[in-house]
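Asker: Predicted structure and sequence below. I'll ask about it afterward.
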Amino acid sequence: MLAVLAGCTGGSRDIGEGKPGSSGDAIQIFPRDGAEDVGPERRIEVSIPDGRLERVRVTRVEDARRQAVPGRISDDGLSWRPAGGAGRLALASKYSVEAVAVDAEGRRSARNTAFTTVVPDHRFIGYFKPENRSTVGTGMIVAFEFSRPIRDRAAVQKAIRVTADPAVEVVGHWFGRDRLDFRPAAYWKPGTEVTVEVGLRDVEGAPGVFGSQRRTVGFTVGRSQVSLVDAAGHTMQVRRDGELISTVPISAGAPKTPTYNGKMVVSEMHEVTRMDGRTVGFGGEYDIKDVPHAIRLTESGTFLHGNYWAPADTFGSLNTSHGCIGLRDVKGGGGSAPGGWFFDRTLIGDVVEVVNSPDRKVAPDNGLSGWNLSWQAWKAGSALR
């Protein structure tokens, strides 16, 4: 039974904890996951060889604003195409695609992909999160990823202003030349209103390369929820506004593939997704196409997710994954099971901290993990010192 409890840590979006499955991708999505500089003449296509598409959601994200891309599933249920003028891709944008299909035997499968479109050579933009007008957890970090390497980091950082009400000092920290994150010294206070002013238009980020954005967006910090995962004790303590509301049995990474230690921040949530070990270097050890209640914790592939295939007594007693944190769940996802219960009570920006794992501490640039740096070290990464 332990062989089916494979887990996740790696560098792709379709990754996770699972059991062996078919080697083919039932859901085909084009452009491919992770594609960059996609031209406007390309078209988004979703298709399956048989069965039917149950749901397809395509979203364009520009300057932290989401816009649904209209489209329809064909009469035979085998494909999805954008509607009318929505078929032409916008420049300098990020697109996400979520698709769920059902085969002839009623089995569900899912895929979640993303790609970015071309930015003119003499321009750069910053893809950033969280979304405009969203409500997030107290651990949210404002993260910018730039489409071109930035040479004049001071000029770019100076053109981005992050303020809070009630007021608190917010400082930027550079990870290399294409990523800039902002955070305060400690988690945001619940109820804080955060404003992000992006004044990059005509700012020269590199010789002859200028910014093209001028936007103001904002988000609200909701209640505090911090969950402490004890990998050795096989438990997760969920605290809401400082009070313990539940202790949930979990299964973490096996001794040879342990879970990262440290503070991680929820960056994505999927009711159902596919997790394939081949995308993270684990060969064909697992491929589960309908993992329920998947919550991303790192960019490299650490998830906290529901698990319906492991025996119930695994949770609270054994660590058997390839790095993920598993909660007991039911096939298709059930709100009353621990996986569904936690998913329904989670926000993007909530903190999950792992302790007592034999692995190293998660890198601060792996997802939104910057809380693992001290305030002094964080401020040292600013270009405006």
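Answerer: Thanks, I have the structure now.
Asker: can we go C-alpha only for contacts and neighbour counts from here?
Answerer: Noted.
Asker: Now for the residue nearest the centre of the chain: which residues touch it?
Answerer: When CA atoms, centre = their mean is applied to the chain, the residue found nearest the centroid is E268 (3.3 Å). By CA atoms under 8 Å, 6 or more residues apart in numbering, the residues touching E268 are I295, R296, L297, I348.
Asker: neighbours of the spatially closest residue to the second one that is not a sequence neighbour, just the number please.
Answerer: Nearest-residue entry for R296: F303, 4.5 Å, with adjacent residues in sequence omitted and distances by CA to CA, 6 or more residues apart in numbering. Residue neighbour count, defined by other CA atoms under 10 Å, stands at 27 for F303.
Asker: distance of F303 from F282?
Answerer: 16 Å (CA to CA, to the nearest Å).
Asker: Same check on R223?
Answerer: Taking CA to CA, one finds R223 at 38 Å from F282.
Asker: what about the residue nearest to R274 when sequence neighbours are not counted, which helix or strand?
Answerer: Of all residues not flanking R274 in the chain, K289 sits nearest, at 4.1 Å (CA to CA, 6+ apart). Following DSSP states H and E, one finds K289 within strand 287-296.
Asker: Past that strand, which element shows up next along the chain?
Answerer: strand 303-307.
Asker: follow-up on the earlier one: out of R223 and F282, which sits in the busier spot?
Answerer: Between R223 and F282, R223 has the larger neighbour count (other CA under 10 Å), namely 19 against 16.
Asker: and the comparison structure, right after this:
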Amino acid sequence: MSGSRLRLWWTALAGVLAAVLLISGCGSPPPDSPKPTEAKVAFEPGDGAAEVNPAAPVRATVDRGRFTSVALTNADGKQVAGELSPDGRSWRATEALGYGKTYTWSGQAISDDGKLVPVRGSFTTLKPKQTIRATINPTDNAVVGIAMPISIKFDKPVQDKAAIQRALTVRTSVPVEGAWAWLSDRQVDWRPKEYWPAHTHVSVLAKLYGLAYGGGSYGLADLSTEFDIGRAQIVKAAVGTHRMVVIRDGREVANYAASYGEEYDPGRNTPNGTFIIMEKKPVEIMDNPRYGYHDVRKTWAARFSNHGEFIHENQENAAALGKVNNSHGCINLSAADAKEYYDSALIGDPVEVTGSASSMPPQYDVYDWLLTWDQWKAKSAI
């Protein structure tokens, strides 16, 4: 083939290829038209879920849309309190649910392109074998002494003490070292390592509702309290001195003539130990069948042990006050001194008894301060 013919052939081929490319480019099909997008509703817990913990988070969300209405209703038709987000794309329950109940979703969502989607679904919460009630002390707004423990008591024994302890929080207005200790399978207390600093504000939260206690038992309700520690007042009860001294904020404010328990009868000793004022009564009726007295009326009584010890008036024993220890274990004061001390005392004030022939075993409620710090920490479940 001559050179001129070859050039003509390549020129023709190039023209054909260009035409094919032009046709191909101009003939591309148009892009697909946008397809409608449907709003997608999701639930937490999921639709049909069973054995749901009633304290777990409950939410409904919508993707590619927003809720125009949404409600969660129990079997009695009562709506659960909830909150819709500002953009309308999520809703959450703002109250805990009940045990052993069925909840149903209802409402409507609208997709971003205007298509309506119904909100439908349901779930069931767990039904415990039993629920266990708890109480907390001190109660809200109390003002208590510097030895006051925080005490949570359960109306039935609990098994999973570690889980319960992890649900307990103590916050203080100043740093305070302290720890929880299980005094029985129905009681857990928190006490500071040393006495509370005066005027500390304390907040306690126990997230117990929905908490598994073990053996099919669950917490009945959350607990909380806020209270204050008052001034720092300590009773120094040195048995051998026949005096009871009151120290307030580091200064001696009272020094009373007293009579303690009979020293030579262990059953009548005022025992050694650090106790707290547990209750105060203007009149206390006392009985002790072992020693032959019944319905004895004493005034200005401040209990510091469930073994039976009080600080109280005993005007009938005036001759012994400041001289002889002859009570049945209580700290006897004159009527005037007992009234003055009674008026000054707070629940939770420490009473430090020393110099006695016997000591109190750590078994009577409240015995928190009869344990060393190491013994106390050993009673923690975690």
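Answerer: On my side now, so go ahead. Please read these numbers as outputs of a predicted model, since none were measured by experiment.
Asker: returning to what we had before: relative to structure 2, what is the average displacement of the strand holding K289 of structure 1?
Answerer: Here the mean offset of strand 287-296 of structure 1 against structure 2 after fitting is 1.8 Å, by mean CA distance after the TM-score superposition for structure 1.
Asker: which non-adjacent residue is nearest the counterpart of H293 of structure 1 in structure 2?
Answerer: Using TM-score structural alignment, the equivalent of H293 of structure 1 in structure 2 is W300. Among residues not flanking W300 of structure 2 along the chain, P282 sits closest, at 4.5 Å (CA to CA, 6+ apart).
Asker: Pull the contacting residues for the equivalent of Q233 of structure 2 over in structure 1.
Answerer: Alignment note (TM-score structural alignment): Q233 of structure 2 maps to Q225 of structure 1. Residues counted as contacts of Q225 of structure 1 (CA under 8 Å, 6+ apart) are G137, T138, V238, R239, R240, D241, G242, T346, D350, V351.
Asker: Please report the number of neighbouring residues for the counterpart of Y209 of structure 2 in structure 1.
Answerer: By TM-score structural alignment, Y209 of structure 2 lines up with R201 in structure 1. Neighbour count for R201 of structure 1, taken as other CA under 10 Å: 17.
Asker: R201 of structure 1 and S369 of structure 1, how far apart?
Answerer: Here the criterion is CA to CA. By it, R201 of structure 1 lies 29 Å from S369 of structure 1.
Asker: same check, this time on G306 of structure 1
Answerer: Separation of G306 of structure 1 from S369 of structure 1 (CA to CA) stands at 22 Å.
Asker: Over to D165 of structure 1?
Answerer: 23 Å.
Asker: Over to P292 of structure 1?
Answerer: Relative to S369 of structure 1, and taking CA to CA, P292 of structure 1 is found at 24 Å.
Asker: When these two are compared, which one has more neighbours?
Answerer: Between P292 of structure 1 and S369, counting by other CA under 10 Å, P292 is the more crowded of the two (27 against 24).
Asker: nearest residue to the more buried one other than its sequence neighbours?
Answerer: Nearest in space to P292 of structure 1, with sequence neighbours left out and distances taken as CA to CA, 6+ apart, is V272 at 4.4 Å.
Asker: ok, now R148 of structure 1?
Answerer: F124 (5.7 Å).
Asker: And that neighbour? What does it align with in structure 2?
Answerer: By TM-score structural alignment, F124 of structure 1 lines up with I132.
Asker: how about the contacts of Q225 of structure 1 in a markdown table, adding secondary structure?
Answerer: Listed next are the contacts of Q225 of structure 1 as a markdown table, based on DSSP: H, G, I helix; E, B strand; the rest coil:
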| residue | secondary structure |
| --- | --- |
| G137 | coil |
| T138 | coil |
| V238 | strand |
| R239 | strand |
| R240 | strand |
| D241 | coil |
| G242 | coil |
| T346 | coil |
| D350 | coil |
| V351 | strand |
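Asker: Of the residues you listed, keep whichever come out buried.
Answerer: Applying 16 or more other CA atoms under 10 Å to those, the neighbour count classes G137, T138, V238, R239, T346, D350, V351 as buried.
Asker: I'd like to know which of those is nearest to S374 of structure 1.
Answerer: Of all these, the one sitting nearest S374 of structure 1 is V351; the distance, using CA to CA, is 16.3 Å.
Asker: What are the neighbouring residues in contact with S134 of structure 1?
Answerer: The neighbours of S134 of structure 1, taking CA under 8 Å, 6+ apart as the test, are G218, F219, T220.
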